[in-house]
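Asker: I need the structure of the sequence given here:
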Amino acid sequence: MPEEAAPAGPAPRQHHRPAPHSAPQALPLDLADLITSRDTRIVVCCGAGGVGKTTTSAALALAAAEAGRSVVVLTIDPARRLAQSLGLVELDNEPRRVDVPGAPGELHAMMLDMKRTFDDIVVAHSTPERAEQILENPFYVALSSSFAGTQEYMAMEKLGQLRASEQWDLIIVDTPPSRSALDFLDAPNRMSRFLDGTMIRLLTAPARAGGRAGMRFVSAGFLVFSRIISKVLGGQLLRDISAFVSALDTMFGGFRERATATYELLRRPGTWFLVVATPEPDALREASYFVDRLSAEEMPLAGLVLNRTHPPATTALSATRADGAAEEVLEAGGEGAELAAGALRVHAERMTLAAREQRLADRFTSAHPEVAVRTVPAAAGDVHDLDGLRVMADALTGPDGDTPTGVPRTRVLPARRS
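Answerer: Predicted coordinates for the structure are as follows:
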């Protein structure tokens, strides 16, 4: 009989090298279409401090003017970078024309002065006698100059005024640094809470009740309240607040209505929010906060500008190979060896930095795959004139693949293949 075949043993285990993970693909951000489209009426740039919002705002405004739009850029940042980059000595609360030779459109720029904006509102919505009474009130002077939330509310007022004038077909807003940049979204609710608060209702009770009969009705409770608050705030401050609130009482409804109208304007078609960040962990964490907040408020988000990136001159030579080549060049010696080795090491450092920036960008895209991205290389120096702004504008609005290395502008380095 033939021998039985020995039972087959377990098949040898296959050792497969895991496939590399492909990089998350960010959506392209077409800023050229955004600013040239006549449907776009307002662009709000927001982000952490020191990421280049002001320069981004100015560059987009310049590009829009050179594309034929009538543009005004409003900065809420008190720094003078916007004026300097536009060739102006200073900016104030009124739009100033910027001379852009050869541009078919117009460019204006201004910086929010919250006290002057508040003063203008008082004058516009009060009788001359009432306006004078309000403007000279010590509590009003403090409120209009430094009270928490006044800047954000006045930004809403100024934006509403610019939009209502119909003088410009595009408004670009450069917001304050850090998370307070989105505090103006809360301005209508904060104003309503302030106006409807217990202290305001008590302070305005005599005026609202009207006449001596009203005073008899509220005097007992109001006097008790006054004595308590006087001990805390001081009698003179309480009198200043009461006089201010009484004088301003007729304007409260208008404040609330205009702030609410501007808030709704920010949610309507034609408005876009643009988040600006640098490829640093803190800045991208802030960018994530802005994206989440805008999504919660149902505000229209255009995308993320990843500013001050460091793409290498070529992506064909990796950092490891560049370091190895530098060592070989030095070992071989010869004329120019040290210079060549130094150039290779600079490239290796640039590739290492670009890889780090790309990892951070990929992490953001993995968390927010719906957010379009545009990377902008770091400028060689500070942007302080129109020529520098044009260079940045080209980086912001140029074709997606038109880069020295051919890497799409959604990325710093080419995408890894799976």
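
Asker: Every contact and neighbour count from this point should use C-alpha atoms.
Answerer: OK.

Asker: sec struct for the residue nearest the centre of the chain, please.
Answerer: The centroid of the chain falls nearest to Cys46 when counting by CA atoms, centre = their mean (0.8 Å). Following DSSP: H, G, I helix; E, B strand; the rest coil, we place Cys46 in the strand state.

Asker: Surely it is in contact with Glu286?
Answerer: No: in this structure, Cys46 is not within contact of Glu286 by CA atoms under 8 Å, at 9.9 Å.

Asker: top strand in the chain by residue count?
Answerer: For the chain, the strand that runs over the most residues, judged by DSSP state E, is strand 301-309.

Asker: same for that one, what does it pack against?
Answerer: Contact here means 3 or more CA pairs under 8 Å, 6 or more residues apart in numbering; DSSP states H and E; on that basis strand 301-309 packs against strand 271-277, helix 281-296, strand 372-377.

Asker: between the ones you listed, which one is nearest to Ser57?
Answerer: strand 271-277 (9.6 Å; CA to CA).

Asker: Summarise which helices and strands the closest one is packed against.
Answerer: Applying 3+ CA pairs under 8 Å, 6+ apart, we find strand 271-277 packed against strand 42-47, helix 281-296, strand 301-309.

Asker: what does the first one contact?
Answerer: If I follow you right, that is strand 42-47. Strand 42-47 has contacts (CA atoms under 8 Å, 6 or more residues apart in numbering) with 53, 56-57, 170-179, 181-182, 266, 270-277, 283, 286-287, 290.

Asker: on that earlier part again, just want the angle from the longest strand of the chain to strand 271-277.
Answerer: Orientation note: strand 301-309 sits at an angle of 30 degrees relative to strand 271-277 (axes from the mean of the first three to the mean of the last three CA atoms, to 10 degrees).

Asker: Sequence B follows; please return its structure for comparison with A:
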Amino acid sequence: MSVTPKTLDMAAILADTSNRVVVCCGAGGVGKTTTAAAMALRAAEYGRTVCVLTIDPAKRLAQALGVNDLGNTPQRVALAPEVTGELHAMMLDMRRTFDEMVVQYSGPDRAQAILDNQFYQTVATSLAGTQEYMAMEKLGQLLSQDRWDLVVVDTPPSRNALDFLDAPKRLGSFMDSRLWRLLLAPGRGIGRLVTGAMSLAMKALSTVLGSQMLADAAAFVQSLDATFGGFREKADRTYALLKRRGTQFVVVSAAEPDALREASFFVDRLSQEGMPLAGLVLNRTHPTLCSLPAERAIDGRETLETEADSEAASLAAAILQIHADRAQTAKREIRLLSRFTGANPHVPVIGVPSLPFDVSDLEALRALADQITAAGNGLAAAR
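Answerer: Okay, the predicted model is just below:
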């Protein structure tokens, strides 16, 4: 027995001033970036002061918003004069954000030593979880400024989106690791580390990287360790904020098997973490425009092709075939959605019909926002 999902009312979520953060997560290639931008635009049109933060580099976002290349500083988007709210957009620059953190939490001398360190310049920003950790830091910065009453976050694709949640824990675990403690060991020269306390694996690493790089790593660790408490404390505060009322996670997907499997994975994980889930935005759906079944449309087309011989009949036959194709696609999409809703009956859903044009400017974004905030669209209503 199929489960009819509750309809996701994104208009109410975006208009509710008690909601301060909307996090869009989902698989790659499902329209997550444009969905986040459309939500941010609509919230601004509701009179809110909004910043959309993209972690996954997306030139399309800047193009659609009509701004220059996005950077680490929020850039205001020019909206129509009648819009009472504001929209700002930015793209995370991981290195610049890391630099800002070092300067903020370290004294001038220690900060400069870290910034000049070769290991920091070439390796540190590539550590697992660093990008997501910096995203958490940037989100915390935006919220602490009280300049925006809503921040919409566009996360990286696929399961990396959940790294956004794991970042404080993962980077913290690394800094609690045996390797970190070895590099931090007071009073030991790098040579003694390599020949004494370090394992065979560390010796091999030293051979590959060279003793100078290992020395730089040790110096980096020793300089950074004194300031990391501030890093972790702030990230933990931001993480806690994401669990509070006022944050809404929106899973973005498409009506495709792989994308909906990823969506189920996200829903399960968010539930395990106690994160507030708003619902599922199902992009690029193909709802039928009338109730004529696909089978009857095909029968009608065949009748016209065999019994009629006119331009009008040919046109009617072509239209019936288009409808039949769309109806079959809609049936397949509804079947796929049924699997998702069967496993996740508590998750509200909004279907967003596929647009007949690219989302490349504000008008197109506004059209997409109309679909996202029109409760009852697409598959969610068709069921």
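
Asker: Send over the TM-score of the superposed chains.
Answerer: The TM-score (TM-score structural alignment, normalised by the length of structure 2) is 0.94; 377 aligned residues with a CA RMSD of 1.8 Å.

Asker: about what we covered before: list only buried entries from the contacts of strand 42-47 of structure 1.
Answerer: 53, 56-57, 170-179, 181-182, 266, 270-277, 283, 286-287, 290 (16 or more other CA atoms under 10 Å).

Asker: which residue ranges form the helices in the stretch 151-300 of structure 2?
Answerer: Remark: helices assigned in the stretch 151-300 of structure 2 by DSSP state H, counting those that start in this stretch are 160-175, 178-184, 190-192, 200-209, 211-242, 257-273, 294-307.

Asker: do you know which of these lies nearest Gly342 of structure 2?
Answerer: Nearest to Gly342 of structure 2, of all the helices of the stretch 151-300 of structure 2, is helix 257-273, at 10.7 Å by CA to CA.

Asker: What range does that closest one cover in structure 1?
Answerer: Under TM-score structural alignment, helix 257-273 of structure 2 corresponds to residues 281-297 of structure 1.

Asker: Buried ones in the matching stretch, by neighbour count?
Answerer: Under the neighbour-count criterion of 16+ other CA under 10 Å, stretch 281-297 of structure 1 has 283-284, 286-288, 290-291, 294 buried.

Asker: Generate TSV for these, with distance to Glu370 of structure 1 as supplementary columns.
Answerer: Listed next are the buried residues of stretch 281-297 of structure 1 as TSV, based on distance: CA to CA, whole Å:
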residue	distance to Glu370 of structure 1
Ala283	19
Leu284	16
Glu286	17
Ala287	14
Ser288	12
Phe290	14
Val291	10
Leu294	13
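
Asker: Out of those, which comes closest to Thr397 of structure 1?
Answerer: Ala287 (20.6 Å).

Asker: After alignment, which residue of structure 2 pairs with Thr204 of structure 1?
Answerer: In structure 2, Thr204 of structure 1 lands on Leu184 (TM-score structural alignment).

Asker: Revised request: answer the last question for Gln25 of structure 1.
Answerer: In structure 2, Gln25 of structure 1 lines up with Thr4, judged by TM-score structural alignment.

Asker: Grab the nearest non-local neighbour of its match.
Answerer: Nearest residue to Thr4 of structure 2 in three dimensions, chain neighbours excluded: Arg383, at 6.3 Å (CA to CA, 6 or more residues apart in numbering).

Asker: what's the neighbour count on the one you found?
Answerer: Residues near Arg383 of structure 2, counting by other CA atoms under 10 Å, number 14.

Asker: same question, Ala219 of structure 2
Answerer: When neighbours are counted by other CA under 10 Å, Ala219 of structure 2 comes out with 20.

Asker: for Lys59 of structure 2, same thing?
Answerer: 12.

Asker: Which residue, neighbours along the chain excluded, lies closest to Ser354 of structure 2?
Answerer: Arg284 (3.8 Å).

Asker: Counterpart of the one you found over in structure 1?
Answerer: Matched across to structure 1, Arg284 of structure 2 falls on Arg308, judged by TM-score structural alignment.

Asker: List the residues that contact the aligned partner of Pro345 of structure 2 in structure 1.
Answerer: Aligned counterpart of Pro345 of structure 2 in structure 1: Pro369 (TM-score structural alignment). If you count contacts by CA under 8 Å, 6+ apart, Pro369 of structure 1 has them with 24-27.

Asker: Just the buried residues of the residues you listed.
Answerer: 24, 26.

Asker: Take the contacts of Pro369 of structure 1 and write them to a markdown table, including distance to Arg356 of structure 1 and secondary structure.
Answerer: Below are these laid out as a markdown table (distance: CA to CA, whole Å; DSSP: H, G, I helix; E, B strand; the rest coil):
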| residue | distance to Arg356 of structure 1 | secondary structure |
| --- | --- | --- |
| Pro24 | 15 | coil |
| Gln25 | 17 | coil |
| Ala26 | 17 | coil |
| Leu27 | 20 | strand |
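
Asker: Skipping adjacent residues, who's closest to the aligned partner of Arg60 of structure 2 in structure 1 in space?
Answerer: Aligned by TM-score structural alignment, Arg60 of structure 2 pairs with Arg81 of structure 1. Closest residue in space to Arg81 of structure 1, ignoring its immediate chain neighbours: Thr54 at 7.2 Å, by CA to CA, 6+ apart.
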